[in-house]
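Asks: the following comprises the amino acid sequence and a computationally predicted model.
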Amino acid sequence: MLDEPWTLSPSVALRPEPFGALAYHFGNRKLTFLKRPELVAVVRGLGDAADVRSALVAAGIPDSQHEAYAEALRGLATTDTIRPRHDAGALA
């Protein structure tokens, strides 16, 4: 996952909260709490980053925490909060 391009699902809206953000999926009506502002920064940055690792670096996440964040992102992928991005060639 770390070396793959991902993005926020177009069906998801993020609402900033003091603890991080609420992610609401308009398609499946799933409400997800993003409990860390750093995770919100990563999720918001996915669409502009070449891959997940680049989004983590841009958000200031230390290398030692990349796998933990990747695990959190895998969880978000199971609810279609984030999804694989297939336009990676457009970034090159």
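Replies: Nice, I can see it. Values in this document were obtained by computation on a predicted structure and should not be read as measured data. Numbers count the residues shown, from 1 in each chain.
Asks: going forward, measure contacts between C-alpha atoms and count neighbours the same way
Replies: Fine.
Asks: next helix or strand past the one helix or strand Ala13 maps to?
Replies: Using DSSP states H and E, Ala13 maps to strand 12-17. Once the chain leaves strand 12-17, the next helix or strand it forms, by DSSP H and E, is strand 20-25.
Asks: tell me what that following strand is packed against?
Replies: Applying 3 or more Cα pairs under 8 Å, 6 or more residues apart in numbering; DSSP states H and E, one finds that strand 20-25 contacts strand 12-17, strand 31-34, helix 37-45.
Asks: below is an additional structure, to be compared with the one above:
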Amino acid sequence: MLTQAWRLSDSVSLRPEPFGALVYDFSTRRLSFLKTPTLVDVVRRLAASASVQDALTDAGVAEGEQPAYLSALHGLATSGILTPQETQQ
């Protein structure tokens, strides 16, 4: 996942909150939570980043904290909140 490009799924909306954000998937009607503002920042940066690593670096996530963020992003991808970016040809 670290070297791949990801983005929010088209059916997903983020609503910023003081603790992070509410995540709502309109296709599954599933509500999730991003529990830190930094995680919200990483998720928002994904679409403009060439890889998850780039999004983490650009959001200022320290190398020692990256495994926790990767775990959170993996969970979001597994639930369909994140989707791989299509490669441009």
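Replies: Happy to help now that I have it. Keep in mind it's a predicted model, so treat the numbers as computed, not measured.
Asks: now the strand holding Ala13 of structure 1 against strand 20-25, angle please.
Replies: For strand 12-17 of structure 1 against strand 20-25, the angle by axes from the mean of the first three to the mean of the last three Cα atoms, to 10 degrees is 160 degrees.
Asks: for the closest residue to Val12 of structure 2 other than its chain neighbours, give its distance to Glu63 of structure 2.
Replies: Leaving aside its sequence neighbours, Val12 of structure 2 sits nearest to Asp25 (Cα to Cα, 6 or more residues apart in numbering; 4.4 Å). According to Cα to Cα, to the nearest Å, Asp25 of structure 2 and Glu63 of structure 2 sit 30 Å apart.
Asks: compare those two (neighbour count), which wins?
Replies: Using other Cα atoms under 10 Å as the criterion, Asp25 of structure 2 and Glu63 rank with Asp25 on top: 19 against 10.
Asks: that one touches Leu76, doesn't it?
Replies: No: contact criterion Cα atoms under 8 Å: Asp25 of structure 2 and Leu76 do not qualify, at 11.2 Å.
Asks: now list whatever residues contact both of the two.
Replies: Taking Cα atoms under 8 Å, 6 or more residues apart in numbering as the contact rule, Asp25 of structure 2 and Leu76 touch no residue in common.
Asks: any idea how far Leu2 of structure 2 is from His74 of structure 2?
Replies: To Leu2 of structure 2, His74 of structure 2 is 10 Å away according to Cα to Cα.
Asks: shared neighbours, the two?
Replies: Between them, His74 of structure 2 and Leu2 share no contacting residue, judged by Cα under 8 Å, 6+ apart.
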